[in-house]
Structures are given as structure tokens and as C-alpha cells.
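**Q** sequence first, predicted model second:
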Amino acid sequence: MLIRRETERDVDPIRAVTAAAFASRRPPGQIPPEARLIDELRAGPAWLPALSLVAVTPAGEVIGHVLGTRGHVGRDPVLALGPLAVRPDHQRHGAGSALMHAVLGAADALGEPLAALLGDPAYYRRFGFELSSVYQITPTVPHWQPHFQVRVLSAYHPRLHGTFTYPEPFDRT
């Protein structure tokens, strides 16, 4: 498996991977909002192309994707992570972990102070994520708090605290 930046030719496979990965959470035939969200984020100013990564097989088939976009804590720019998706027939084989390690390493190298996401704490803890309240960072939606997490990176400074906001397309999901 190789992790690389997404290219234009990956757009349709990313949409298919994301739809398949999130399909079990939706009624049959309904396109998961996560698949539409990626297209909206990619088309907007918050998209960070260097932090939109795919996992590909040796034959070049896209089997996973992670997206990094520009979020904010107060007025300070930070990394908003997600969605992270792996095609169901490739889940539990390391693609998701490889994508997460790659995007966090790239974000750190690019000087991002922290990465924030909404997800299962039991899964993301292995990548160094902690509940955001540890760092006095709160999501805009209060009921997200038990699942809203941050991972501080090398450029983190303790003065960075307050309300986290996702890019605007997240408001429609």
C-alpha cells in the first residue's frame, strides 16, 4: 500500500470509497453526506491539497482517503481532519492507520499546531488524540463534546484555546 496526495483522477474513486465506508449508517440507496461533504470542501477555500491523501494498492486502486481542511480555534488556523474512509473490503488491514499517521506527519511538517476531529475516542486515542476539553477547546455544537478530540503537534502553543469551527460545508452535514 502507498499513501500519496490525491489527484484529479482520484475524485470519483474517493467518492465511491467514502460512500461505501459510510453506507451502513444510512438507509439503502441514500448517498452518505460524507461523500458530498468531500466534494464541497474540495471546491472551497478551506481545502488543503497537501493534506488530502489516498491509500492505494500496488496496482494503483484507491482504497482509502483522509481529508484535511482549514479549521479555526478562535481566529487561529488549525487542521480539521475528516472524513477518514477506507473501502469496507480493506478495513482492519492498516489502511486507516497508515492514512492517519501520514496526514498527522504531513501536518506537523507543514507547521500545523493541532488537528481536530469528531470521532470515536477509542479508535483515535491510538494516534495521540485526546478529548478537546483537555486543551480548553470546545466544539460549536455542545453535544459533540464526548467525541470531539484534538491532537497537538510540534507548533502547538498553550495559548491556543477557545471554540473550534469547522469549514462552512460541515454546517450542512
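**A** Done, it's in.

**Q** CA atoms for contacts and neighbours, from now on please.
**A** Will do.

**Q** show me what contacts the most centrally placed residue in the chain?
**A** For the chain, residue 82 is the residue whose C-alpha lies nearest the centre (CA atoms, centre = their mean; 1.9 Å). Contacts for residue 82 were tallied using CA atoms under 8 Å, 6 or more residues apart in numbering; they are 66-68, 117-118.

**Q** where does it fall, secondary structure wise?
**A** strand 76-86 (DSSP states H and E).

**Q** from residue 64, how far out is the nearest residue to residue 73 once chain neighbours are set aside?
**A** Residue nearest to residue 73 in three dimensions, not counting chain neighbours: residue 164, with 4.3 Å by CA to CA, 6 or more residues apart in numbering. Going from residue 164 to residue 64 by CA to CA, to the nearest Å gives 26 Å.

**Q** take the one below as the second:
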Amino acid sequence: MSILIRKEGAEDYATTEKIVEKAFKHAEYSDQKEHFLVNRLRTSDAFIPELSLVAVNKGKEIVGHIMLTRIQIENDASTTESLALAPVSVLPGYQNKGIGSTLIRAAIEKARELGYCSIIVLGHKDYYPKFGFERASRWNIKAPFEVLDDVFMALELVDGALEKVHGTVRYSKVFFE
């Protein structure tokens, strides 16, 4: 399947929110409100327009979306900027065709190009490791809420970027509204 990945534009917002809503409608670990989160993130200081990407099919229809936003990893001595991968969404009829993987790889590459050093994800323990994600606990990085160790993961975009980083992830407050 031929897919083009491009930056999301303001004219795409309504479409991508519908995609996110449809993608999570029957998801097992979802509150079915991810589309509201995407909307709130766009108006927050966590939003990075260059890291909000869409997947477009040959018919020029948007079929997927991914967003990386600013977060911090904090401890008593320091704060380190990182990114959160949340959410990645593909229309149900296009799932299991590699579009989500293509979006994730494109977002990782774009984040590297922009000079970011790491990404944090709360996601499926068998899916995200294929992109290089490892348990965040390897670096003593913790979630700000109760979560299983094997689903809270980190990816170094620069070798050694997390070696001296430890602490608790601080997400934008809009994640909790």
C-alpha cells in the first residue's frame, strides 16, 4: 500500500480527530476520549506542529495520525526534556497494513532531525520494542501514575541520551483533563 506521510495542517484537525475517535472506539485499553486529548494538546505548550503527522493514501484521504508532544523527566536535581508518543491512530479499515509502523518510524526520524533525544510511550509491550523502545525502568524513569513496568517504555534517539537521566515523567496537564 502506497502511503505518504506529511505534517498535519490546521485544515486536517477535524479529520484527524475523527480518525483518532474511530481508531480507539473499540480499543481494549482506552477511555474512547483520545480525540479530545489530541484537540487539547494542539492548544497546549506541549504541542510541536512538526511532530503531528498524517498518513495519506493514494486517493489523498487521511487514514492515520501520530502525535509527539513535549514532556519532562524530573527529579530533585534536574529536568530533562523528552517527547511523549500519544496517540498513534489508523482508521479501522486500514489497520494491520503497516501504516501505524510507518507513522511511528517517520515520527521517530523527524524527532531526531529536530534534535530531540528521547521518546516515552505507554503502549503494548510486544509492539513498541520493534521500534527500539525498552522498559523505561532501565533508566530509572517512572510514570506519574500506576502502570505495569513492561508497558511504560523509552527510546533513545541519540545513543546514551538517557544514561544520566532518571526521575518521573511529567506530562502536560491536558493529559489529565
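**A** Great, that's in hand. Everything numeric here is computed off the predicted structure, so don't read it as measured data.

**Q** between residue 164 and residue 64 of structure 1, which is the more surrounded one?
**A** A direct count of neighbours by other CA atoms under 10 Å for residue 164 of structure 1 and residue 64 places residue 64 higher, at 28 against 22.

**Q** residue 155 of structure 1 versus the more buried one, what's the distance?
**A** 28 Å.

**Q** do the same with residue 112 of structure 1
**A** Distance of residue 112 of structure 1 to residue 155 of structure 1, computed by CA to CA: 6 Å.

**Q** again, but for residue 66 of structure 1
**A** Separation of residue 66 of structure 1 from residue 155 of structure 1 (CA to CA) stands at 21 Å.

**Q** ok, those two, which is more surrounded?
**A** Using other CA under 10 Å as the criterion, residue 66 of structure 1 and residue 155 rank with residue 66 on top: 25 against 13.

**Q** helix, strand or coil: sort out the more buried one for me.
**A** strand (DSSP: H, G, I helix; E, B strand; the rest coil).

**Q** residues contacting it?
**A** The neighbours of residue 66 of structure 1, taking CA under 8 Å, 6+ apart as the test, are 51-54, 81-85, 99-100, 103.

**Q** repeat the analysis, applying 6 Å as the threshold.
**A** 52-53, 83-84 (CA atoms under 6 Å, 6 or more residues apart in numbering).

**Q** what are the ranges of the helices in structure 2?
**A** Secondary structure of structure 2 (DSSP state H): helices located at 13-24, 34-42, 99-113.

**Q** buried ones in the second one?
**A** Okay, so that is helix 34-42 of structure 2. Judged by neighbour count using 16 or more other CA atoms under 10 Å, the buried positions of helix 34-42 of structure 2 are 34-35, 37-38, 40-42.

**Q** look up how far residue 157 of structure 1 lies from the closest residue in space to residue 155 of structure 1 that isn't next to it in sequence.
**A** Take residue 155 of structure 1 and drop its neighbours on the chain: the residue closest to it by CA to CA, 6+ apart is residue 113, 4.3 Å away. Applying CA to CA, the value for residue 113 of structure 1 to residue 157 of structure 1 is 7 Å.

**Q** higher neighbour count, those two?
**A** Using other CA under 10 Å as the criterion, residue 113 of structure 1 and residue 157 rank with residue 113 on top: 19 against 11.

**Q** so what does the more buried one match up with in structure 2?
**A** Residue pairing (TM-score structural alignment): residue 113 of structure 1 is matched to residue 117 of structure 2.

**Q** I'd guessed its match sits against residue 157; true?
**A** Yes: at 4.7 Å, residue 117 of structure 2 and residue 157 qualify as touching, with contact defined as CA atoms under 6 Å.

**Q** OK, contacts around the aligned partner of the residue nearest to residue 73 of structure 1 in structure 2?
**A** Alignment note: residue 164 of structure 1 maps to residue 169 in structure 2; criterion TM-score structural alignment. Neighbour list for residue 169 of structure 2: 72-73, 143-144 [criterion: CA under 6 Å, 6+ apart].

**Q** quick one: the aligned partner of residue 81 of structure 1 in structure 2 and residue 58 of structure 2, what's the gap?
**A** Taking TM-score structural alignment, the alignment pairs residue 81 of structure 1 with residue 85 from structure 2. Taken as CA to CA, the spacing of residue 85 of structure 2 relative to residue 58 of structure 2 amounts to 26 Å.

**Q** who has more neighbours out of those two?
**A** Counted by other CA under 10 Å, residue 85 of structure 2 and residue 58 do not tie: residue 85 has more neighbours, with 21 against 10.

**Q** if I pick the more buried one, what's in contact with it?
**A** 68, 121.
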